[in-house]
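# all I have is the shape, not the residue letters:
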């Protein structure tokens, strides 16, 4: 059989039926990105309808590429955390146009590819202490969750206390909070596709809940199916203006994209393939080089298509648990993403009250890494804490990582452990120091 030969199903101890089921399971687990990614990136001024098409296309093409190069059951899509950084920190916070931000994503992808091909990528990852990698994951989790709470109206700004709780007398806020609880219950009971099921449930309930403005929380779409919206409003719209005219501002953004990208992809790659039994007897991953090249190319494609960086999704693990072992799982997921292109009216009708819980839950998933932190050494705990607190409170992944890396380097020097630390760690700390002190550096030079 063609599929058997192409994906080596017999050698992997799986069947076509099992792979198809696993691919559908993975899609159900990560389909929320079709609603959430456009909702986040549209905050930067990008057209939401085009983003739905671009998100689906990017996920499908990237997932097919990973399966073709590695035959691993991995699915890819625009990354959560990276998209929030792109929209809220780079575009809204730093005032960078989304076109210029896409240009930086392209540069990040090219550097990513060069580092993957030359093997430097693994050295950079090794230079970041494991404690700080875990802290970055936790910090980004809090960042995403905070954005979700804000989008859902559960947390609002306050001149007296900076933030406070929203008006729970508002139906949309109650609906959002109910969505968080529903998703948590479904996940706790191990219901497959919990996030997308919650989005659907809240969206349907929103048809019958008043928004307080004479309408309902969810607006009934004019039709269920339609031809996909044109991707051209975002496709090939990137430019390199920021890189050419303000390199000092562009550099830390690119560095942050690289760091977050590397941690996200490597962690997912190892975690999912380990659960799938694809690691060798020494705990190493065959075809790791191909996998790294695949997600590097995917990062480049994402900038050309018009979305933030594509990453390997931890939700791929749900497909592995359903029996997925080969690239046929990913191919199935990719086909389902393409089919979803024709559901654009439905996706556009999904309200913030339905997508915000997904952000909170994904944030909780990421924050679970806190359990692996070692807190018995203050010189390790302090930098980790600065990252975890710094990312959400500064509303910037870059500043949070910078605070932690600088503190780590200083504490290693102060406690006589400089020689036990990679020189590259100090280089990264220096780069972030220059970034945080860029105003002073600009005056000097």
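That came through, no problem. This one's a predicted model, so the numbers in the text were calculated from it and none came from an experiment.
# going forward, measure contacts and count neighbours with C-alpha atoms only.
Noted.
# can you pull out the strands in the stretch 251-400 of the chain?
Secondary structure of the stretch 251-400 of the chain (DSSP state E, counting those that start in this stretch): strands at 310-312.
# ranges for the helices of it?
288-305, 316-321, 327-339, 344-349, 352-367, 378-394, 397-414 (DSSP state H, counting those that start in this stretch).
# in CSV: those helices, plus mean neighbour count.
Formatted as CSV, the helices of the stretch 251-400 of the chain follow (neighbours: other Cα atoms under 10 Å):
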stretch, mean neighbour count
helix 288-305, 24
helix 316-321, 25
helix 327-339, 26
helix 344-349, 20
helix 352-367, 25
helix 378-394, 21
helix 397-414, 22
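# right, so of the ones you listed, which gets closest to residue 165?
Closest to residue 165 of those, according to Cα to Cα: helix 352-367, at 15.1 Å.
# can you name every helix or strand that the closest one contacts?
helix 33-41, helix 130-151, helix 171-188, helix 194-206 (3 or more Cα pairs under 8 Å, 6 or more residues apart in numbering; DSSP states H and E).
# next up, a second structure to put side by side with the first:
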């Protein structure tokens, strides 16, 4: 059989086409207005970016990248162990280690590749326990290593303990989890997992791709949010979300980082991160330290939009973060709602098969601190009209609903519109 045969029968446009519109791989251009992008010459509100702190367009990052290009060129033209290391790499690694409170750190050119570094640490006799919703890069890292992989549900730590207890004597035991889950927007049960690791003598690895720079009192992510940094052995993080750049970092004990950078295939057999990308990430890290109000605004906006959508009748699941999963069961209905929102000037992300199982389709919505109150109101108005037209929400808002309070430091109170009352009959215009 010709291995290309499956490709001839595949038509992604036909699979996801709705109202003649291309759903995925659309070309987006920057708009002159923060919080917006241009699609086919038309500016629309971007309600789906992972630019959680609004730094991807910050001129300070651009200037740092330009300076690095002038100093070190556009690429490294070699792997880090040979001729691909620049001063900016070592500066960023040191800064990340210091920020995360770890002894050392090693970079990778992408967030996905960052997690693949873990394959260099794991062996075929080791036992790895992972959340069933872990990012694909964590799953692939374990597969590449040949280690035994067992999955558990977030609400079933007891089952997880049973799986870990089955590990043979002499096997390494590791628990890997996303800190903040990229689709559902909920946090891992880090208190339960670290307690389990202590009982079973296991190491804990947290992928903070979506919580790095965003959660915790200083932005160090889920481990800081839970006050459990000392009980987490390794942290991976991504620069393409809150840091507005690209690449990622693995941070932990110096001896482990030295081993991984020297032995992991994903580190040894790849070119070093482009200097401009590293410089942009380093500049972003400085801004995160200096401007905590960005995190406050990001969390305030998330809380406002969670509750605005719930007041309309939408289900946003168990998320307590700026990731807002709007449940829209049924692929056709989900894509229709997406299309009508786009017509109304709002871009969201439709998540259907294979990204979501049939019957659990959703729109993934997120915002930045740069979205204006006017833009947020426009998004709610669009969701109200499109949701009623498609029958996703009732014509009349629900009489009661459960408000969301996003994960934030206890000392931080919302600075803008608070959650709506669960029985408010006088919602703002956009929510009626």
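Structure received. Bear in mind that the values here come from a model prediction, so they are computed numbers and not experimental data.
# superposed, what's their TM-score?
Scored against TM-score structural alignment, normalised by the length of structure 2, the superposed chains reach a TM-score of 0.26; 187 aligned residues with a Cα RMSD of 7.2 Å.
# for residue 52 of structure 1, the count of nearby residues, please.
Residue 52 of structure 1 is flanked by 29 other residues according to other Cα atoms under 10 Å.
# which strand or helix spans it?
Residue 52 of structure 1 belongs to helix 48-70 when assigned by DSSP states H and E.
# cool, and residue 250 of structure 2?
Element membership for residue 250 of structure 2, per DSSP H and E: strand 248-252.
# would you turn the helices and strands packed on helix 352-367 of structure 1 into JSON lines with mean neighbour count and distance to residue 17 of structure 1?
Supplementary listing: those in JSON lines, determined by neighbours: other Cα atoms under 10 Å; distance: least, Cα to Cα, whole Å:
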{"stretch": "helix 33-41", "mean neighbour count": "25", "distance to residue 17 of structure 1": "25"}
{"stretch": "helix 130-151", "mean neighbour count": "25", "distance to residue 17 of structure 1": "35"}
{"stretch": "helix 171-188", "mean neighbour count": "20", "distance to residue 17 of structure 1": "25"}
{"stretch": "helix 194-206", "mean neighbour count": "22", "distance to residue 17 of structure 1": "22"}
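# dump the helices of the stretch 251-400 of structure 1 into JSON lines; add distance to residue 188 of structure 1 as well.
Output for the helices of the stretch 251-400 of structure 1, formatted as JSON lines (distance: least, Cα to Cα, whole Å):
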{"stretch": "helix 288-305", "distance to residue 188 of structure 1": "31"}
{"stretch": "helix 316-321", "distance to residue 188 of structure 1": "14"}
{"stretch": "helix 327-339", "distance to residue 188 of structure 1": "24"}
{"stretch": "helix 344-349", "distance to residue 188 of structure 1": "26"}
{"stretch": "helix 352-367", "distance to residue 188 of structure 1": "11"}
{"stretch": "helix 378-394", "distance to residue 188 of structure 1": "25"}
{"stretch": "helix 397-414", "distance to residue 188 of structure 1": "29"}
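# before we move on, the earlier item: of all the helices and strands packed on helix 352-367 of structure 1, which one is nearest residue 388 of structure 1?
helix 130-151 (3.9 Å).
# next, the angle from the closest one to helix 171-188.
140 degrees (axes from the mean of the first three to the mean of the last three Cα atoms, to 10 degrees).
# wait, doesn't residue 39 of structure 2 sit right on residue 29?
Yes - using Cα atoms under 8 Å, residue 39 of structure 2 is in contact with residue 29, at 6.7 Å.
# those two: who's more crowded?
Counted by other Cα under 10 Å, residue 39 of structure 2 and residue 29 do not tie: residue 39 has more neighbours, with 17 against 14.
# for the more buried one, give its distance to residue 162 of structure 2.
Distance of residue 39 of structure 2 to residue 162 of structure 2, given as Cα to Cα, to the nearest Å: 51 Å.
# who wins for proximity to residue 310 of structure 1 among the helices and strands packed on helix 352-367 of structure 1?
Per Cα to Cα, nearest to residue 310 of structure 1 of those: helix 33-41, 11.1 Å.
# element containing residue 157 of structure 1?
Using DSSP H and E, residue 157 of structure 1 sits in strand 155-158.
# neighbouring contacts of that strand?
When contacts are defined by Cα atoms under 8 Å, 6 or more residues apart in numbering, strand 155-158 of structure 1 is touched by residues 146, 149-150, 163-166.
# could those residues go into JSON lines alongside distance to residue 244 of structure 1?
Putting the contacts of strand 155-158 of structure 1 into JSON lines (distance: Cα to Cα, whole Å) gives the following:
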{"residue": "146", "distance to residue 244 of structure 1": "33"}
{"residue": "149", "distance to residue 244 of structure 1": "37"}
{"residue": "150", "distance to residue 244 of structure 1": "34"}
{"residue": "163", "distance to residue 244 of structure 1": "37"}
{"residue": "164", "distance to residue 244 of structure 1": "41"}
{"residue": "165", "distance to residue 244 of structure 1": "42"}
{"residue": "166", "distance to residue 244 of structure 1": "42"}
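# lovely, talk soon.
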